[in-house]
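In: the following comprises the amino acid sequence and a computationally predicted model.
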Amino acid sequence: MNISYAFGLVFYILSLFVLGLYPKVRILPVPFDASFLFHFFAFFLLYLFLFDRFKKKATSFFISFLIAGLIELLQWVAPSRSPSLFDFLYDLLGIATALIIGFKGKETTFKLLYSFFGFGYIPTGPGTLASLFFAVLIYLSKNLKMIYLWQIFIILLPIAVIASQKAEDLLTNDPAVCVIDEVVGMAFPLMFLKPDIFLYLLAFLFFRFFDILKPIGIKRLDKIKGGIGIVLDDLVAGLFALMVVKMVIIILSQAGINL
């Protein structure tokens, strides 16, 4: 198994355990508990990731079922979360759906992931548009508290590593159609900034600056092969963007402008 894919898969499974034991958060602005969507798609992807590597339906199903069951069992002893039969059923529904769609569905899903639902196929500036769309989407989610952005990041990061590795396997090294790495890079600074349109705009502009020009040694990270290398330079670009925005906040605060 490829190192990047193995890392992403292990990280993804760990993120499922972490989020499974964390208190439920109503993120979507809908009048009902939409957490079932997370359970369905999280285990839908888990089965596809496992099947893509092991090529065996029974093995992939068993591991997915085992992980879903272990998370539910751990919730019995976790003080922050109560077990739910419905959550477990949605896990199984996601696994079963992935099992049914088979190979063709798996390939289509990977294309949607690494292109970030088609943004990668836009002829001009796909990475810029994908990261901008993500920033706007997060900003418009008014009830998405800053403290919960890490939940999106912790599940998005391993997905990005796996999907980027798959894109490299199918296409070329760091293919232009693969833009989920830009989305993860954009997500990083947003985790540490309050949802202010000025701060988000600065984060976006500086992120694109560092990601496109790749100064301060970022370009060297491109030499790292695989999904980890594809995602890593965007994470570092996001880190530098965050540092610059924080410096701007400090400078403005000294001038009496608090953001």
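Out: Nice, thanks for sending it over.

In: C-alpha from now on. contacts and neighbour counts both.
Out: Noted.

In: now the strands for the stretch 51-200 of the chain?
Out: Using DSSP state E, counting those that start in this stretch, no strands are found in the stretch 51-200 of the chain.

In: could I get the full set of helices for it?
Out: 57-75, 85-114, 126-140, 149-170, 180-190, 197-213 (DSSP state H, counting those that start in this stretch).

In: distance check, the most centrally placed residue in the chain against Leu193.
Out: Nearest to the mean C-alpha position of the chain, by Cα atoms, centre = their mean, lies Leu156 at 1.1 Å. Separation of Leu156 from Leu193 (Cα to Cα, to the nearest Å): 18 Å.

In: take the one below as the second:
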Amino acid sequence: MKQLHILIVTTFGAGFSPFAPGTAGAMVGCLFLWVFNQFAIFPTYPNPLFFIVLILVVALIGIYSTNQLEKEWGKDPSKVVVDELVGVWITMVFVPFSWLNLALAFGLFRFFDIAKPLGIRKMENFKGGIGVMADDVLAGIYANLVLQLILYFL
């Protein structure tokens, strides 16, 4: 069971990247978005209901798995990147899939995730897996709002 938790929280091993594991986790999230688009499953736009449910399920599983490993790995270790996957997915909710939109979503999410403005850093104060996930959820929400504004004015 421990191996399954490791597979989940590292987003299939992306968290073990020696360079920028958070970026690697977000890139895996983008890869999944491409697959979802290719096979017309879990659409992000115009009706993302199933995609939103998927995000909630993955976030809850990620929180649980993070809690299972936190005693051994410590608080918010860099190899836990399922939160980056969830964050970049949130950034794409209600956004039509295109390579440009995906690149913008990735860049905006990473900006908010790294800079942690507007209360994002405070989300890390929650205990356990919730604290790991909460800052990326908020970063994804902010990135989504900025992306929506960009698309509106383009």
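Out: Happy to help now that I have it. Just so it is clear, the model here is predicted, and its values are computed rather than measured.

In: closest to Arg220 of the first structure out of the helices of the stretch 51-200 of the first structure?
Out: Closest to Arg220 of the first structure of those is helix 197-213 (Cα to Cα; 11.9 Å).

In: in that closest one, what's buried?
Out: Buried residues in helix 197-213 of the first structure, counted by 16 or more other Cα atoms under 10 Å: 199-200, 202-204, 206-211.

In: for stretch 54-67 of the second structure, same thing?
Out: For stretch 54-67 of the second structure, by 16+ other Cα under 10 Å, it's 55, 58-59, 61-67.

In: turn these into CSV, including distance to Leu149 of the second structure.
Out: Formatted as CSV, the buried residues of stretch 54-67 of the second structure follow (distance: Cα to Cα, whole Å):
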residue, distance to Leu149 of the second structure
Ile55, 22
Val58, 27
Ala59, 26
Ile61, 31
Gly62, 29
Ile63, 30
Tyr64, 34
Ser65, 34
Thr66, 33
Asn67, 36
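
In: hmm, back to that, quick one: the aligned partner of the residue nearest to the centre of the first structure in the second structure from Pro21 of the second structure, how far?
Out: Using TM-score structural alignment to pair residues, one finds that Leu156 of the first structure aligns to Val58 in the second structure. Computed as Cα to Cα, the Val58 of the second structure to Pro21 of the second structure distance reads 19 Å.

In: which one in the second structure is aligned with Val231 of the first structure?
Out: So, by TM-score structural alignment, Val231 of the first structure is matched to Met133.

In: residue in the second structure paired with Asp174 of the first structure?
Out: Under the alignment (TM-score structural alignment), Asp174 of the first structure maps onto Asp76.

In: what's the burial count for Thr128 of the first structure?
Out: Thr128 of the first structure: 21 surrounding residues under other Cα atoms under 10 Å.

In: ok, it - contacts?
Out: 182, 208 (Cα atoms under 8 Å, 6 or more residues apart in numbering).

In: show me what it lines up with in the second structure.
Out: Per TM-score structural alignment, Thr128 of the first structure is aligned with Thr23.

In: do Lys246 of the first structure as well
Out: By TM-score structural alignment, Lys246 of the first structure lines up with Gln148.

In: adding distance to Val236 of the first structure, write the helices of the stretch 51-200 of the first structure out as TSV.
Out: Formatted as TSV, the helices of the stretch 51-200 of the first structure follow (distance: least, Cα to Cα, whole Å):
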stretch	distance to Val236 of the first structure
helix 57-75	32
helix 85-114	19
helix 126-140	15
helix 149-170	13
helix 180-190	8
helix 197-213	8
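
In: those: which one's closest to Leu235 of the first structure?
Out: helix 180-190 (4.5 Å).
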